[in-house]
Each structure stands twice: as C-alpha cells, then as structure tokens.
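> Sharing a sequence plus its predicted fold:
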Amino acid sequence: MAPPRRPGGQQPGQPVQGHPQPGQQPAPSEQRHGAVPGQRTPERLRQRSPHGAHAAPGPVREPLEPGQTPWATEPESSFSTWARRFFRGLVVAVLLLAAISGIRSWISPNRTPDTVVGSQTSFPLDEARAIATRYAISYLTWDEANPDARPAQVGLDLAAGLDGRTGWNGRGKQVAVIAYPGEVKVDSGGVAAVVDVRVRVQQYYLKGRVMTPGTFAWQRLSVPVARTAARVVASGPPTFVPDSRAPLPENMPGPGAPDDVLTAATKEDAKAFFGAYAESDNKVSAVTAPGSTIRSLNGAVKFGELKDWQVYTGNDDERRATAAVTWKGVGDTTLDQTYTLTLRRTVATDGAQRWQVAAVG
C-alpha cells in the first residue's frame, strides 16, 4: 500500500519549504520580513482542516480565471422543471380569467330579464294593494235594482276574459263602504300573489217592497292578483277568511319598574297637560317641554279625568310614563284611552326643576 501523499505533493525526505536546514542560511525574503527560523511566514499559512489535524486534506482549489463565477451550476431534474412551469402557467391562467371577468362585467353587467320576478321585493306591492282594495269594494257591492253596475265596476280590475258576474246571483243589495289592505303574500315564481283586505259593508233588508239599510259589518277577504307586463290585475274571485282575535305575544316589552315618588310629584302636571291637549295647540305648547311640538285634539273631545298615571324608572333627564284618560264626547258619551308619554326634565332660570311632556306615543 502506498503511503499517503503529503500536502503540496512533498515527498518524504524533502525539506519543508520555509524551514532552513542545518547550516543553511535563511532566504533573503525571510531576512527582510524578520522571519524567525523554524516558523512559517503569515503569507504562507494555510487554514487547518475542521476535521482535525490528522484528517486527509481536501482538494486544492484552482485559481479562478478572470470573469469566472465562484460557483458551479447543477442540472435541474425534469420533475422540478415540470412543476415550476405548471404552477407558473396556473398563476397566469388565473390572472387572465380574473381580468376577462372584470372587463366583461364593466361592458355588460348581469341583468335579470324583465319578465322574470325572483323575489317578493321586486313585486309591485303597493299597486297590488290598491288593485285588491278597489276590487274588494266592487266585488262586495251589488243592487238587484241595477244588476249591470256591479260587473262594470268589477271589470276595472279583473283580468280580461274572466266573467265579472261570477259569484253573485243577482238578488239583494249590499254596499261596501271602506276597505283596508294588509299583507301581500307573493308566490315563489313572483308572478301571482294574494292580498289580505278588510272591508266594512252595510247590508240591506227587504221590508215589504222597500230595501232598508241594516247594520254595518266587517268582512275579510283574500284577493288573488297577478302581475302582467302592463299592470297588476285581479286573477279571480276573492275568498272569505276568518278574522279572529289573537292573544298578545309572551315577549311583549314591559314598561319597566314604577317610580312612585316621581309619579306622585307629576300627577297634577299630567292633568294640566291632557286638559290642554284636548283644547288647542296654543294651550298644549305652554305645558310641553321646550323644543317639543305636540299637536292637540283641537276640541274633538273634552278632558274628563285622569284615571291612572304612572311614571317609570330611568335616567335623570328622561322618563317613560303611561296615562289612562277618560274623554267626554257628545251628550253623556265617554271614552277611555291609554297613552304612552315621554317626560323630560327641564330647569328654569331660577334653578327650579320640573318634568314636562316631550312626546305622546
């Protein structure tokens, strides 16, 4: 086995460069730099291997040519090249798609066709209520002495091609006095709907040969309507629906905790307010909080009595109150009503404080 090569290709038995042999004079360059015999000059020291003094030395780097880079390139694998190109193409495709979509939305934004109604908000609710109200009045008004009047009135709102005489046998007399529309329920297609209408009618009774007016009654109808390209029309005869009472919900908001001290302190002021509230705007403005405008009943009724008055707890500047008031009508007629009011604390120039009505309802 051949002995290991020494660094620099030095052969055994050859003198080490930089170390003079016995009887040999130092080189002139060593004398000029003050080199000490037996020591290496700093210019010729080499970095020691990090693997220890006895590790085999690595290959000696060749000197770089002018313009040569101090690193070497390695060939890239085919998979890395494919992955890099794929992701680069994916990013470019996404950017192009976003740009094309944005430009298309600028030039031609999405529009819902005029003939398609997709939701209740696009249905003409106000027009539907108006048509259903007039149609309900025409439908519930008839007179056997003038049988042609009803079909003419019904035909104002009924869709063309439908018979306006349907539903009445041509006998008797009734007059629909007034009607109030309510909820409009639109079907999923957005073309048809039903309108809830309450109608007050007066029925007539035959006494002998004379039609005599009877009592007034409220009737509730469900009126079908449809939306056409021109307008809303009644799409068929209405149907009667019950108008029953319903209890209050369990989660009704409460008035709050009563403030008995403030209730007692403001009771006389409340009487003065309702007395002025019944008479005129000038009188009521004198007892309301500064900056508030409350219109009076202008003599329609007279103040009878304050049956109940309650102020509730709150902040130091504004409170909520309720009042049960008895109004006097014509003759011996009285009517009890309950009001909700807002009280506001006011301070006079002399420092006196009082609570005045700032709003009714």
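Received, thanks. Numbers count the residues shown, from 1 in each chain.
> Only C-alpha atoms from now on, for both contacts and neighbour counts.
OK.
> And the helices in the stretch 101-250 of the chain, which stretches?
125-139, 149-154 (DSSP state H, counting those that start in this stretch).
> could I get the ones you listed as a markdown table with mean neighbour count and distance to residue 241?
As requested, these are exported to a markdown table (neighbours: other C-alpha atoms under 10 Å; distance: least, C-alpha to C-alpha, whole Å):
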| stretch | mean neighbour count | distance to residue 241 |
| --- | --- | --- |
| helix 125-139 | 21 | 13 |
| helix 149-154 | 18 | 20 |
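> Residue 177 against residue 199, yeah?
Yes: between residue 177 and residue 199 a contact is recorded at 7.4 Å, counting by C-alpha atoms under 8 Å.
> ok, structure two:
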Amino acid sequence: MSTFKTIMWKVLNLPEPRDKPKPEPQTEDERASEKVASVAPTGVQRWTAAGQRLQGETAAATATAVATKPKQTREAAAPWRIEDEKSGAKALAKFGRVVLWGVVALAAVTGVRSWFWPDQPQAPTTVKVKEGPTYPVEEAQAIAGRFSRSYLTWDESDRDARAKALARDMPKGYDTTAGWNGKGTQNVVATLPGTVTDLGDKRARVHVDVLVSVPGKPATGKNKTAAPAEQKWMGLEVPVLYTSGRIVVTGQPGIVGVPTSGPSVTDQTTVESDVVLADQTKGTVETFFTEYSKGDADTVTAPGATVPPLPTGMNLGDIQSWTVDKGTGSDRTGTAVVVWDVSGAELTQTYRVELTRVASAAAERWQVAEVHGGAS
C-alpha cells in the first residue's frame, strides 16, 4: 500500500486491509498428477496412464484430507485486520478529521466559487440627505405681512383694535401698545412681504413693503372741500423668531425707505428676424388680436389651443410692429407691440406670440397657439 493511501486510511479512521494469503505450494504428487493429466494417453500406454492417474488421485485425496483438518481449526481469515494504534497516531487522525470536516463546512457556508473568484469590493454608496430650508421663509413672510398691516393701521377713536391685532403675532405678555401715542388715523391698503434674512439662532429679519392710505385734511373755513386721501409706499423691517413651532415678532420693527428705481441690467440680445414669414403672418396676428379684445379668440386659434379672454373694455387701437424670430420647423415665435384703448387712455403692450402651421387636404396656414405678455 502506498504512503498516501496509508495516511488517508488513518485520517478517515478506517481499518487497513490485510494482504490476501498466498496459495499453498503444491506437493510433488499434485504436480505429478497435473503433469500426467496434461498428457493425453494413447495406444498401449492407456493402462499405464490409468494406473498412474489412480495413484495421483489417491495421493491428492490423502494430501487434501491432511491439509483440511488444520484449516477447519484455523480462524477465518478476515479481509481487514484491526491493529491498535499508538496514542500519537490517534491524535493525528482525530486532528485530520476535524480539519477535513471544517473545510467541508466552510465550503458549504461561503461557497467554493468565492475561493477562486472572490467578489470585487464595491465602493460605498453615498446617501444624499435632502436638507430642508434653513428657515421657515413662507411662514415668516406671512406673519410679518399680517403684523405690518396691524402695526401701520391705527385709529385714535378705537385704540384697543390695534393692540388686539398686534397680540396675535407677538409673544404672550408683550406690551402691544408700545410705539404709538394713540393719536391720528391711518389705513393699510396692501402688504408685500419680501426678503427674509436669517440672523442665526432661529432669528430673522423680514422686509415688507406696505401701501398706506392717509386721510386728507377735512374742510375748514374758506376751504370747504376736504383734501383727498394720500397713498404712499413705505418699507417695514420686522424682527421675528421661530419658537415652539411658529413664528412670532420679538420686538419693535423699523420703517425704512422703498427703492425709487431698480438696478441696472445689461442690454437684451437682439434676435434676427424672419421678414418673409412676418409678412405672411401679419394678417393672422391682426385678426387674432381683434378677436382677442372681443373675448372670442378661440375662433382664430390653432386646434386644441385655449387662450383666456381679455378683460372687458379693451379695444384694439393699432399693431405697431410684428416680427418673427429666425428659425425652422412648424412652430415659430414672434413679438407683437399692440396699442389698446382702455378707459379713454392708450396703453402700449408687448406680447410674445407662438405660431403653429396647420395643414389640411386643401392648404396649410399659420395660426396662433399661445400668447404671453411681455418680452423676455
């Protein structure tokens, strides 16, 4: 048995196979008998061969009887022989079995494939957390706008009305009468909440534009006609605090000025015009604006288009200009400068008009699909 097979039998704790017993050597008589039997008798030798065969059979029977008796008392030969192992060999066999079954268990858990083709490590996925606004801007604007209306509205004939209105948006226990001496009359027409400046620590400042109306002076003496009410814009900056889930006004606001003009801007880029298409579609645009002023624009718009009607009292005065932007395709955009007659005055307006080409079996034509006020 080879050395490798010997080690495996010991690791698996299997008994070693015994060598098969070699056949007993033949006796002289048996060899003689086989030799005589191998020679076929012929002629006068028949009787001599028969005698020799009889002697051989007798000798063989005698030898068989003698050999059979000790074999009956001999222990039955087993195919395996159990031999005691030394303590070191037993320990080695047990350790080998533990290692072998450990490898089998590891293969079952991890999979044999991962031993030869391990998975490539993947980069961790970055989870983007959507951050909310740093401050509740809309709520701050709403509270500051309502507070501004209450703050800039007063009537000396009803002082408590202002104090009650301010109490809605100020912390409990604050003095709602502070800042006004209780004289005069003023009303707020409109409020426009604007920029919210985050000051940190849940505090902010809200700018509100307020349109106020101041009653004119009453008629006195020679002046029997009362002066008309005066309206003016003023700015109000309101300090607010976000606490307990809501916005409150934490202190006295301050009246500030309102800008008299906007900032400077760069000149708008001039778009090249398509003169030919503008001439072809001028009649379409004139018809559209005529019906547009009558509230019946749907009759001259492209199929599926919906254009809400203008307010009543607007009459088309003139179309000062009509240009179409350079381009290609069945959808084009143009600019119309229109003069309207409104309440005895003339107003010049600018519109961006979307045209689409509509085709039928007989012909094709351009129609208005959309209209928007103002040039971009």
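Arrived safely, thanks for sending. Predicted model, so just to flag it, every value in this text is computed and none were measured.
> do you know which of the helices of the stretch 101-250 of the first structure lies nearest residue 245 of the first structure?
With C-alpha to C-alpha as the measure, helix 125-139 is the member of those nearest residue 245 of the first structure (22.1 Å).
> what range in the second structure does the closest one sit on?
Taken onto the second structure by TM-score structural alignment, helix 125-139 of the first structure occupies residues 137-151 there.
> Have a look at how far, on average, the matching stretch is from the first structure.
For stretch 137-151 of the second structure, the mean deviation from the first structure after alignment is 1.2 Å (mean C-alpha distance after the TM-score superposition for the first structure).
> what's the spacing between that stretch and its chain's center?
36 Å (C-alpha atoms, centre = their mean, to the nearest Å).
> if we look at that stretch, which residues are touching it?
For stretch 137-151 of the second structure, the surrounding residues in contact (C-alpha atoms under 8 Å, 6 or more residues apart in numbering) are 162, 165-166, 169, 188, 190-194, 196, 206, 208, 210, 236, 238, 240, 246-249.
> coming back round to it: out of the helices of the stretch 101-250 of the first structure, which is closest to residue 85 of the first structure?
Among the helices of the stretch 101-250 of the first structure, helix 125-139 sits nearest to residue 85 of the first structure (C-alpha to C-alpha), with 57.9 Å.
> Tell me the gap between the helix ranked longest in the second structure and the middle of its chain.
In terms of residue count, the longest helix belonging to the second structure (DSSP state H) is helix 46-73. Centroid displacement of helix 46-73 of the second structure relative to its chain, using C-alpha atoms, centre = their mean, is 101 Å.
> ok, then the element right after that helix?
helix 87-110 (DSSP states H and E).
> quick one: buried residues of that next one?
Within helix 87-110 of the second structure, the residues that qualify as buried are 93, 96-97, counting by 16 or more other C-alpha atoms under 10 Å.
> same thing with stretch 270-283 of the first structure?
Neighbour count says stretch 270-283 of the first structure has 270-271, 273-281, 283 buried, by 16+ other C-alpha under 10 Å.
> From the residues you listed, pick the one nearest residue 168 of the first structure.
For these, the residue nearest residue 168 of the first structure by C-alpha to C-alpha is residue 278; the value is 47.2 Å.
> Helix, strand, or coil at the closest one?
Look at residue 278 of the first structure: counting by DSSP: H, G, I helix; E, B strand; the rest coil, its state is helix.
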